[in-house]
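Visitor: Would you be able to build a 3D model of this:
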Amino acid sequence: MPRTTIAVTFVTLTGIALAASSSALTVGKASRSGDASARPAATVERGVEAGEAGLSGGGGGIGPDVIVGQVGLDPGNAFGSFANYPSANGYRAYAVNTTSCNIGDEDLSWRDGTPEAPDNRHPVIAQNMYRYKDGRFEQIGLAWLKHGFCALSDDLCGTCTAALDCDFLVPGCSDPYSAGTNGNDPGRLGPRYEVNPRTGDFPFPPDDSAALVDSTYRRLRVNADDVSAALNPGATWIIEAQYVAADDAAAENDNNNASHREILLDANGAITNFASGTVQSQPAIMAWPVLDADAAVSIVDVTGAGRFYVGHAAHDLGDGTWAYEYAVYNMNADLPAYEVSVGRDASACIGAIGFGDVEYLPGEPSDGADWTPVDSMDAITWSTATLFDDANANVLRWGTMYTYRFVSNGAPVSTMLTVALSDDTMPSPNTDSFAVAVMGPGSVCTADCTPPGGNGTVNIDDLVAVLNAFGATESACDVAPTNADCSSGNGSVNIDDIVFIINHFGPCP
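Guide: All right, here's what the predicted structure looks like:
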């Protein structure tokens, strides 16, 4: 059976402060088509208001509906708001306070469970760290999951009138977990691979057999270089928290469970405070277009799998080239991604192809191998093995974001980014995919050097211009060669430029 491509309809979110915007958005929805194992064409799911919890799904829906009401505390440097653990082996480790709220209309299960009396009817809590630097938005750290216990009855998100009942988080009530509780609780920290993010199902107690080698293990661990002020001038750091709960997922309220907040670090990478308030019900990738006016983010729901976010940006480097950045975030899909492909014009030069992932903690089934890039002239594709072929492949699992990048002399035009999903029961190419509109490299006609900006044809005017500019050190007709960084010229108009223009005579591609 050939691969089925899922077309997705949506509009992107660009350069807006989402927490305060009232722009209408449409969220794309993809689903299977054909037989029971295929997916039908996508339809527009709904329009929602930016800034509502509904932007990320749920939004005070029917049934239990858990959100992260607050990351850290207010004031941000209050006791228990964040924790910095001792550095070890080139890593730093952190934890932050998380306060959950039930904004639904039914109780949310919060049963502790013990090794003697196992019970998985409670949420798990994920924490991630991201960095924005020089136009690039990357995930730089993650933690094992905290297994919830004993829901309190506070009133962060509303008026809570319920008496304390550890086994349930009642509608209108909130439950705070201090940073110390989230980062240092023996027996209640477990690996992510055990959790199905779409259903909220997992075994309990968690598998904690991975050795505790140092103080960074199981906590929100980050390479120390990624949080060094000296190595990251002008950077912005963000922490994200996400809850996964079975009854929340069953009520289809699981798309609003991630919130984020900007943090402040000292010169050595220790958290000192929070730089902003919590942005509720929006994962950290939604901060990218707020930080970068050139960035855009799109949301796509794959029926039966979960939600993805796709971000992209094209930055003019000022030398005739553009830096293209892409990010794919798997919020809660149980089908991870193993391939990302970006369309491009064959006439464009492509250079500096790169890939970025996040380092998993010991105990997670990921080999951490970089995805392999291939430039096929009509697309740049990054891929790893499918889970069918390798259970430890570095696929894009839930709660993680991978990045893809290159430099090109092709100016930005609309193209498609395709994401292929990995099913451990189905070998490639029998896999599903969805496509998202992004900006990518358009056609290039370097030899069309006159008039300024070109006229769409390489002709006698261009040849005359290069002859008149012969020997000049600064000229639009210094067109050859095309360098490894995709810039053009060698600093002087010479015979190479004449030959280049003659060889490209005719209409531009």
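
Visitor: Going by C-alpha atoms from here, please, whenever you check contacts or count neighbours.
Guide: OK.

Visitor: List the contacts of the helix or strand where Asp247 lies.
Guide: Asp247 is part of helix 246-250 when elements are defined by DSSP states H and E. With Cα atoms under 8 Å, 6 or more residues apart in numbering as the test, helix 246-250 has contacts from 63-66, 108-109, 121-123, 198-201, 254.

Visitor: how about a cut-off of 7 Å?
Guide: Pro64, Asp65, Val66, Leu108, Arg198, Thr199, Gly200, Asp201, Asp254 (Cα atoms under 7 Å, 6 or more residues apart in numbering).

Visitor: Check stretch 94-102 too.
Guide: With contact meaning Cα under 7 Å, 6+ apart, stretch 94-102 is reached by 64-73, 80-85, 157, 169-179, 182-183, 219-221.

Visitor: Would you mind listing the buried residues in stretch 229-245?
Guide: For stretch 229-245, burial by neighbour count (16 or more other Cα atoms under 10 Å) applies to Asn232, Ala235, Thr236, Trp237, Ile238, Ile239, Glu240, Ala241, Gln242, Tyr243, Val244, Ala245.

Visitor: next up, for comparison:
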Amino acid sequence: MKTSLTLGGLLLGSTAILLGQFQATAVPGGGDGGTASIGPDVIVGAIPDVSRYAPGTYQGTEYASYAFGTTSCNIGTAQLQWQPNPSNLHPTIPQNLFRIKNGVIEQIGLSWCKHGFCALQGTLCGACIPAGAGCPTVLGIGCSDPYTSSLNGGQSDLKGRGPINASTGVFSGTYTDPTAPAALPTSLRERCMVARSDLDPAQNVGATYYAECQYLHQADAAALNDDNNASYRKLTVGATWSTTAGYALTLTGATFQQQPAIAAWAAEFPGSVGVKSYDIAGDGRFLLGYRVTANANGTWHYEYAIHNLNSDRCGGSFSVPIPPGVTLTNIGFKSPSYNNGEGYTNAPWTVTQADGAVTWTCEPNTNASANALRWATLYNFRFDANVAPQANLGSVTLGLWKAPTATSTATSAVMGAQIPSIPAPPPIAGDFNNDGFVNATDLANLLNGWGTASGDVNSDGNTDATDLSILLNNWS
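Guide: This next block holds a predicted model:
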């Protein structure tokens, strides 16, 4: 059972968090207070470089594609197997791209998974006990292994995410990838594919961008060290679009080890964004981020972002309670586009408002290609409301998409977040002191103002028998 802790206003699970700086010696993420994780523990120690590829147009939208380098570290107490396909005893490595714009984080790109094949024995994260010379098929204790962005963007070693169980890290080393649509340009396939409009500086003034990479390995998951496997790093977008390479992306600052990119949202808006982690028994971890801001027109904007870190069962619905009298507008949904050949749909979730809640729902799991909240993706749910949030956190519900199993029986997860408050009751005519009752005190106020405007109930500018009648009808 994982516990929770709060650091710098960011609430996450028992994973050790490194806020604001790169660590030369990585802190283990198993929640043990900084001592070495028991068993193997692979993390992303650094995101060192970016490769970009020829852009192309698909279904009327112009895209660029990218790959990010990763240097892994084994910060545990046991070696990690790093055997190439067709063995499944090696890590799989997804790459993601996120944008924070107008105070909201969204995922704007995702790749297939790079498959590891051998491991150099470096010292990025501290002292290394090498598993062998050269590039053996084992990563030693304390050792690091660099994969350049060109390696991680090599399409021959990129395979689909779908067959990988992110909760266990298990997959078949011989699985067959889906066939990419014939109209999808070859340079975009399998890589981190991003719409030009999501990067265009003219359309994204003030936006910030983050690359996120993650390692999955079945031995790491079996040792319960799999919740610290994602790291992120900030990047900037060049001013000029190249017809042969898209926009230049430049990494800046440190790699934030053992943190998914949703942590950047909380870091950019400390005290305004809440992020919490939730573990599904027998499955994996979700993170819920939320932010509520006041609009200029007197309404409030509610933004929820859910990141599936490593749940195989996926998210299939999301529900926020809405008290009577609350009016919602601008109800929205956002998910990253599966356009790089993975084969999933991009159908938006259906929205309903009934039974005291607003609920977004994915297609059922009878459609294996449905746009479920799959692992290593972040989905957004949003609306405007005519009331401020309640003082304390309320409960929102994430429904799980895949059916329960013998080892994971839950059907949903209840999460804490800011939710709309109960509207104040309308004023009662004749309740002069606004205590919710019309009684002798209010009658005295009316009589004292008789013949003037001070005891006026019906807003005609005078206190008379009509006002007295209204007050007596509302007597409580």
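
Visitor: from the contacts of stretch 94-102 of the first structure, which ones fall inside helices?
Guide: Residues of the contacts of stretch 94-102 of the first structure located in helices (DSSP state H): Ala179, Asn182, Gly183.

Visitor: Give me the distance between the closest residue in space to Gly506 of the first structure that isn't next to it in sequence and Gly442 of the first structure.
Guide: In space, and not counting its chain neighbours, Gly506 of the first structure is closest to Val458: 5.1 Å by Cα to Cα, 6 or more residues apart in numbering. Separation of Val458 of the first structure from Gly442 of the first structure (Cα to Cα, to the nearest Å): 18 Å.

Visitor: now do Arg218 of the first structure
Guide: According to Cα to Cα, Arg218 of the first structure and Gly442 of the first structure sit 44 Å apart.

Visitor: More neighbours: these two, which one.
Guide: Arg218 (27 against 20; other Cα atoms under 10 Å).

Visitor: Could I get the contacting residues of that one?
Guide: Listed by Cα under 7 Å, 6+ apart, the contact set of Arg218 of the first structure reads Ala143, Trp144, Leu361.

Visitor: how do the residues you listed look in the second structure, which are kept?
Guide: When you map the contacts of Arg218 of the first structure onto the second structure and apply both residues aligned by TM-score structural alignment, their matches' Cα atoms under 7 Å, the shared contacts are Ala143, Trp144.

Visitor: For the residue mapped onto Val297 of the first structure from the second structure, which non-adjacent residue is spatially closest?
Guide: Here Val297 of the first structure is matched to Val275 in the second structure, going by TM-score structural alignment. Excluding the flanking residues, the one nearest Val275 of the second structure by Cα to Cα, 6+ apart is Gly289, at 4.2 Å.

Visitor: OK, contacts around the one you found?
Guide: Per Cα under 7 Å, 6+ apart, neighbours of Gly289 of the second structure: Val273, Gly274, Val275, Lys276, Tyr304, Ala305, Ile306.

Visitor: Ser341 of the first structure now?
Guide: Ser341 of the first structure makes contact with Ala379, Ile380, Thr381, Trp382, Leu417, Thr418, Val419, according to Cα under 7 Å, 6+ apart.

Visitor: Many thanks, I have nothing further to ask.
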